[in-house]
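# Got a predicted structure plus its sequence, pasted below:
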Amino acid sequence: MTRWKRQGFFSRKKALQYQKNSLLLSSRRKAEQIAEEHGFSSSSERAVERTEQEQSDSDIPEPDSGDINVSLNDIPNSRYDVSWREGRQVVELGVLADGLAGCAKCCIPLHLTHTVDILHCGLGAFLRVMCQNTTCKHKNIVPTGKRHGRIWDANTKLAAGSSKSMEQDMVISMVKKKLEKGINISTVICDEDTTTMSRLRQNVSHSITKMSDKNHIKKNFTSTLYSLKTKHKSLTTRVIRYFLKCFNYLLAQNKENPSGIEQGLDALGKHPFGNHSSCDKTWCAHVDDPTKKYSSLPYGKPLQDEKLQEEVMSICSRLKQNSSNLSRLGSTQGNESFNKSVSLKAPKNHHFSGSGSLNYRLAASVAEKNSGQKYLVEVNKKIGLSPGKHTKKLCYLRESQSRKRRAIARTREAKRRRIELKAKKCQGTATREIREGPTYESGIDLCTEKPDYIQIPPPSFKPELETVPICDQTLVFFDLETTGLARTSHITQLAAVHGNETFSTYVMPDIPITPSASDITGLEVRNGILYHHGKKVNTLSISVALDSFFSFLEKFSNVILVGHNIKTFDCPVLLEALESCRMIPKLTETVKGFLDTRILFKTVHPNLHSYSQQSLAKTLLNMSYNAHDALDDVLMLQSLVNKVEFSEIDHNCSTFSCQYACDIFNYQKLIHKNLPSLQCLIDQNVISLGMAKKIAGSGLDFSCLNLACKRNQDGIYALFTEKSLNCKFVRVTNSKRILDSVNEFFMSLNES
């Protein structure tokens, strides 16, 4: 390795240049030292001559001892510019250190205090640093951070941290600029989260007053109540909303009335707890009728938590100290509206802040805010361009649409709709929190108690009936014989027919055949052999029998299975067997839907005494047959349907899709699973059997209801009134009587 590389230089030229500059600097220092030690030496004998700029600097008079705050910018003809010291910049120390390591021409180290100019680029900047070598005087460009192309990393990748530290500087800068333009600013609307006003009065003017933002005041009040929620179980989300409603009312009714604000805050700490000494008759009906129920509080009764009342009174007493500010509140919604307009023209996912179009996009937002959508036409006219027929038409259309939206937004119906949507959103969030339990909470994993990780199932709703048109479909008649009348019975015989093609097979059940079923069907099992009316029959396993059944159905296209009373019996039994063999997907692929002839005959012949298949054959065909043999049943059913006239509408009303059959099957299974745990509620007359089935079908059992009540006092209300995705139905019920009854049962259970 060559000598200059070992010394750390990139090239021999740089090494020689460094040696030359080092000699010049050493000779200059030596000459200056001689000049200081021998004041009698003439300026012509000095080794280094000063430049004209240095001579002008040497003529600067020294300030008096009292002028200790003199800035270099205040000195005339100064070569220093310290404006780069003002404001805040994002600086990457590594990049800045590399930039100051040496001059680009002479390699002499640079110093930050020798900066003469700055070029701001968003959160990044270029510093112009002058080299102090008298023979160089090169102005080096030093960046304060990394860049990718022309884009600064600080402008695109700075996602961490808070912008609150820059908010104060921005407000001060904006106010100063407005004052320079002759615009007088007397009041600033801002929140309570920063020290902006104190800095504004210190740096700009003490006469500027502050007006609080009403939305931030309401949010701070709500946040304070939510912070008390963990200490007081009675302070539920429902109660907090009631407090907020009262607080909003007292602010709206007492504008420019500080004494009214104080009186309202006194009432706010007493009214929800049954004390109406500070209430006014104009808004409190309890003054005339103390027994009147509270429409927005649990059970319509006042709150009884004395400690909570002390906390609320403490909050109200602190707010009373600022009653004058609360009586004159402003709003920053105009700013938020303008921010939305800017975000539409300069979205954050496109880095327009690093391009030259940002100023134009911002100017377009300002013009739209001031002049409306027609600003584009005026801009085109200003620069001498024809706006164009279609541009004018579109601008006027957008302007009329905007006016219409603003007019609608001010109506009572629109405001009510916004409140309803907000309440729906809040209810959805509260319900999800109750169902999921505490999933994110400070220090939850360090808690010594066992965490509540049980999740309440999401809502399940009874499926809606979905019919199937039978036009151009193949009707295949089928019937089952089973071990009993239960929906979980096993199949003992399966038969189907279409035209002259028939299918029939016997199945060996895994459970015993009930005596009543054996008397009806003539089937019985003795020593592992199935007999039909005393005759031995060949049997198949259920999986093989179902495979054979599907092989028969695959001969036809667009199959609809037709049976008598199949909606309530045959379909659940068939689906139970298919589920045990994991063949339900094969059913949905092969079969389009089902047709229940019992429903069909009830529609066409509504006044018959009986709708059993035997009775229909006797009444309509004057025929009798060997009933409860699956093959004979389907042959007779085919004859009934073919010989009796039905319209297509009658047919369609009796059908249901294969997907509906699967959904209702799963719904019934859910009821069968959860209903036994709710039996204690039925026995104590808390709910009826029908309501218990509805609760079980929604996916809730006793443990879920008890857990919801433990997590939140309004947990039962939130779960029962949770809405479906299409918002047509609630999960269980909206009945206040049932809600109160179930909630009181679990509240007393947990207290004991």
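Received the coordinates, thanks.
# Every contact and neighbour count from this point should use C-alpha atoms.
Fine.
# give me every residue that touches the residue lying closest to residue 658 once chain neighbours are set aside.
Spatially, and ignoring its direct neighbours in sequence, residue 658 is nearest to residue 593 (4.5 Å; Cα to Cα, 6 or more residues apart in numbering). When contacts are counted by Cα atoms under 8 Å, 6 or more residues apart in numbering, residue 593 is found next to 468, 559, 560, 561, 655, 656, 657, 658, 659.
# Structure two is appended below for comparative analysis:
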Amino acid sequence: MTQKYRSRARNLLHLGSTQANENFNQMVSSKAPKARHYGGSSSLMNRVSATVLQKNEGHSYLAKDLESIPDPIKLQNFNDFVTFDLETTGFGYCDITQIAASVGSSKYQSYVYPRCQISVEATKVTGMSHSIATNKLYLHGKEVQGKCIRTALLDFIDFLKEKDQPILVGHNIASFDVPILSRLLKEFGLHREFVRIVPAYIDTLKVARKVFSKEEVNGCYKQCNLVEVYLNIKYDAHVAVEDVNSLQQLFTVKLKDKCTDEDVYSITCKSCKESYTDVIKNKIVSKVICEKLSKDGIALQHLQLANRRDPNGLRVILREHGVPFKKCEDLARKIQEE
């Protein structure tokens, strides 16, 4: 039987293992034993959440979580602007097929073996296809060598470690690339290290909408159109390495000088926003203020921690992050009442 697989050993090398899933199941069962009926109690979600934290952060997750409160993010704190792009298997819950990044003459590019089928639509857009049977990856029908997702992420982190106070720069990354990247980093227990190295990003789509009028770009803010209009360059869009190279030129020539602190977002912005869901729903605080705090990586738990340490310190933190005085007082009072 083994002879059948020996000839395919190289192709099977990056298919991964179920060991991580089995380990996670054991961790869940240690906190919610099957012999006890936690399914009907309100504690089950907390037990599963604690397991996820232990899986992602290790046994010290309780000490690590919220150990410090982020300072306001300032553009002047960053030196290397790393243009960055992902190509994926599709939309929604998808896997990465390409990672590319560029800063100056330094480049990073990896093809990635996905763990799910590449959609027909994604293949049409990116030219990437994948044979699950042979674990071979193709670009426009030509085989390319890839890496497993974890290896590609580790290599990307190593690339970023060499940079001087880096910040990610990408087009439409706030709603697409960053959430996907963050989810996969968390899955492989790499998110905390990544955020320590690269705490923030700039979405050039948002900057372009601020800088360029609709008339100038014919109502189209797609990266390929902006590059053609302002740089007179046509390129192979949706090939990650081509995207980052062209975006680097566009950003350097047309957008970098127009960026301000308002264009810089924490990598954790999306998860911070989610932490405010209930307080927004219950009209304890406005969505605008929550977005302002989330932009700097301030989650509701950070505010609660600050209040436990020093109620007056909570007000100072809110004012540091641009919350108007009256709103600051109202929010502080409501958090203290919770």
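Happy to help now that I have it. Keep in mind that this is a model prediction, so the values were computed, not measured.
# Confirm that the residue nearest to residue 658 of the first structure sits in a helix.
No: per DSSP: H, G, I helix; E, B strand; the rest coil, residue 593 of the first structure lies outside any helix segment and is strand.
# Residue in the second structure paired with it?
Residue correspondence to the second structure (TM-score structural alignment): residue 593 of the first structure is matched to residue 200.
# Would you check the span in the first structure matched by the helix or strand in which residue 245 of the second structure is found?
Element membership for residue 245 of the second structure, per DSSP states H and E: helix 240-250. Aligning helix 240-250 of the second structure against the first structure (TM-score structural alignment) gives residues 630-640.
# cool, and stretch 144-152 of the second structure?
Going by TM-score structural alignment, stretch 144-152 of the second structure sits over residues 537-545 in the first structure.
# related to what we said a few turns ago, relative to residue 659 of the first structure, how far out is the residue nearest to residue 658 of the first structure?
Residue 593 of the first structure is 8 Å from residue 659 of the first structure, where distance means Cα to Cα, to the nearest Å.
# So which residues of the stretch 151-300 of the second structure form strands?
For the stretch 151-300 of the second structure, the strands defined by DSSP state E, counting those that start in this stretch occupy 166-170, 200-203, 264-266.
# Quick one: these as TSV, columns for distance to residue 11 of the second structure too.
Listed next are the strands of the stretch 151-300 of the second structure as TSV, based on distance: least, Cα to Cα, whole Å:
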stretch	distance to residue 11 of the second structure
strand 166-170	32
strand 200-203	35
strand 264-266	38
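# before we move on, the earlier item: residues touching the match of helix 240-250 of the second structure, excluding its own?
For stretch 630-640 of the first structure, contacts defined as Cα under 8 Å, 6+ apart pick out 477-481, 493-497, 503-504, 563-564, 613, 617, 620-621, 625-627.
# next one: stretch 520-535 of the first structure
Residues contacting stretch 520-535 of the first structure (Cα under 8 Å, 6+ apart): 481, 492, 508, 512-513, 517-518, 536-539, 628-629.
# Show me which parts of the lengthiest helix in the second structure are buried, residue by residue.
In the second structure, with assignment by DSSP state H, the single longest helix is helix 43-57. The neighbour-count check on helix 43-57 of the second structure (16 or more other Cα atoms under 10 Å) flags 44, 47, 48, 50, 51, 52, 53, 54, 55, 56, 57 as buried.
# pretty sure residue 86 of the second structure is in a strand, no?
Yes: Residue 86 of the second structure forms part of a strand when assessed by three-state DSSP.
# and the equivalent of it over in the first structure, what is it in contact with?
Alignment note (TM-score structural alignment): residue 86 of the second structure maps to residue 480 of the first structure. Applying Cα under 8 Å, 6+ apart, we find residue 480 of the first structure in contact with 491, 492, 493, 494, 495, 570, 630.
# Now with 6 Å, please.
493, 494, 630 (Cα atoms under 6 Å, 6 or more residues apart in numbering).
# okay if I get those as JSON lines plus distance to residue 378 of the first structure and neighbour count?
What follows is the contacts of residue 480 of the first structure, written out as JSON lines (distance: Cα to Cα, whole Å; neighbours: other Cα atoms under 10 Å):
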{"residue": "493", "distance to residue 378 of the first structure": "84", "neighbour count": "25"}
{"residue": "494", "distance to residue 378 of the first structure": "81", "neighbour count": "23"}
{"residue": "630", "distance to residue 378 of the first structure": "84", "neighbour count": "23"}
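# Which of these sits closest to residue 376 of the first structure?
residue 494 (76.3 Å; Cα to Cα).
# Correct me if wrong, but that closest one is in a strand.
Yes: read with three-state DSSP, residue 494 of the first structure is one of the residues of a strand.
# Setting aside sequence neighbours, what's the nearest residue to it?
Closest residue to residue 494 of the first structure apart from its sequence neighbours, by Cα to Cα, 6+ apart: residue 480 at 4.9 Å.
# Check which helix or strand residue 744 of the first structure maps to.
If you go by DSSP H and E, residue 744 of the first structure is part of helix 736-751.
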